[in-house]
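> Just a sequence and a predicted model for now, questions to come.
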Amino acid sequence: MKKHWSIVLLAVVFEILWVIGLKHSHNLLTWSGTILALCLTFYLLLLANRFLPVGTVYTVFTGLGTAGTVIVGIFFFNESMSIVKVLLLILLLVGVMGLKTVTTKEQKEGEA
């Protein structure tokens, strides 16, 4: 089970990379890396969705991807940070963790 969630987390890492790549790609090499990260993201999501519930996977993926992209933007690209932004990110992450926590074992194994 942990292996499948690790795949989702790896997909999140690639999502953060391609989203950042959209803004910072400027030549064939950097665009190729962005497109590769995009393809790997969706391949990994498809792989994880075979074993985990689609709704939970997608929610965890988008929530962590959004939070990760904002955090990387703040720390590496000097994007603005405010207390409201931090509180909203915390709220987002609490919601994602809560959804993952309440997913029953049967749902996790795809038995509905």
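Alright, I've got the coordinates.

> hey, let's count contacts and neighbours off CA atoms from now on
Fine.

> how much space between the closest residue to T66 other than its chain neighbours and K3?
Nearest non-adjacent residue to T66, counting by CA to CA, 6 or more residues apart in numbering: I16, 7.9 Å away. According to CA to CA, to the nearest Å, I16 and K3 sit 20 Å apart.

> and the residue nearest to T66, how many neighbours?
23 (other CA atoms under 10 Å).

> next one: the one 10 residues further on
Applying other CA under 10 Å, we find 10 residues neighbouring H26.

> Relative to L44, how far out is it?
From H26 to L44 the distance is 26 Å (CA to CA).

> Comparison target, given below:
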Amino acid sequence: MIAAWGLLLSAALVDIAMAIALKHAEGWTRLWPSLAGLAFANGAIVLLTMALRQLPVGTAFAVFTGIGAAGAAAVGILYYGESASPLRLILIATIVVAIAGLKLTNG
């Protein structure tokens, strides 16, 4: 079960890498970032699929998308100068708390 959670975390981190690559792809107009985005997307799906062998689909997908969303938002704030308004930070923290809650309730 621990390995499945590790695969899920890896899938979410690869999903964040996909978002960063697609940011640099500039609407599919740049070849290498576009290809990297597609490769990361495929990698995230493969890892997610492997994690789903042992984890409940609802919990796993919620955790996967939550980590991806919170992580991409954090990267946007830290590296791309996106808004770090108090409300936005509270909402991102809410996602993180919900992810932790799902993990704790499903072991």
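Everything's here; your move. Predicted, not measured: the structure shown is a model, and the values here were computed from it.

> TM-score for this pair?
Put the two chains on top of each other and the TM-score (TM-score structural alignment, normalised by the length of the second structure) is 0.90; 104 aligned residues with a CA RMSD of 1.2 Å.

> coming back round to it: give me the mean deviation of the helix or strand where the residue nearest to T66 of the first structure lies from the second structure.
Here I16 of the first structure sits within helix 2-24, counting by DSSP states H and E. Taken over the aligned residues, the distance from helix 2-24 of the first structure to the second structure averages 1.1 Å (mean CA distance after the TM-score superposition for the first structure).

> try stretch 83-95 of the first structure
Stretch 83-95 of the first structure sits 0.9 Å off on average (mean CA distance after the TM-score superposition for the first structure).

> how about that stretch, which residues of the second structure does it hit?
Mapping stretch 83-95 of the first structure onto the second structure (TM-score structural alignment) gives residues 86-98.

> now the matching stretch: how far from the chain's centre is it?
From the chain centre to the centre of stretch 86-98 of the second structure is a distance of 15 Å (CA atoms, centre = their mean, to the nearest Å).

> what does it contact?
Contacting residues not belonging to stretch 86-98 of the second structure are listed as 66-67, 70, 73 [CA atoms under 8 Å, 6 or more residues apart in numbering].

> Would you map the helices across the second structure?
2-25, 31-51, 57-80, 86-106 (DSSP state H).

> Out of these, which is the most enclosed?
helix 2-25 (a mean of 20; mean count of other CA atoms under 10 Å).
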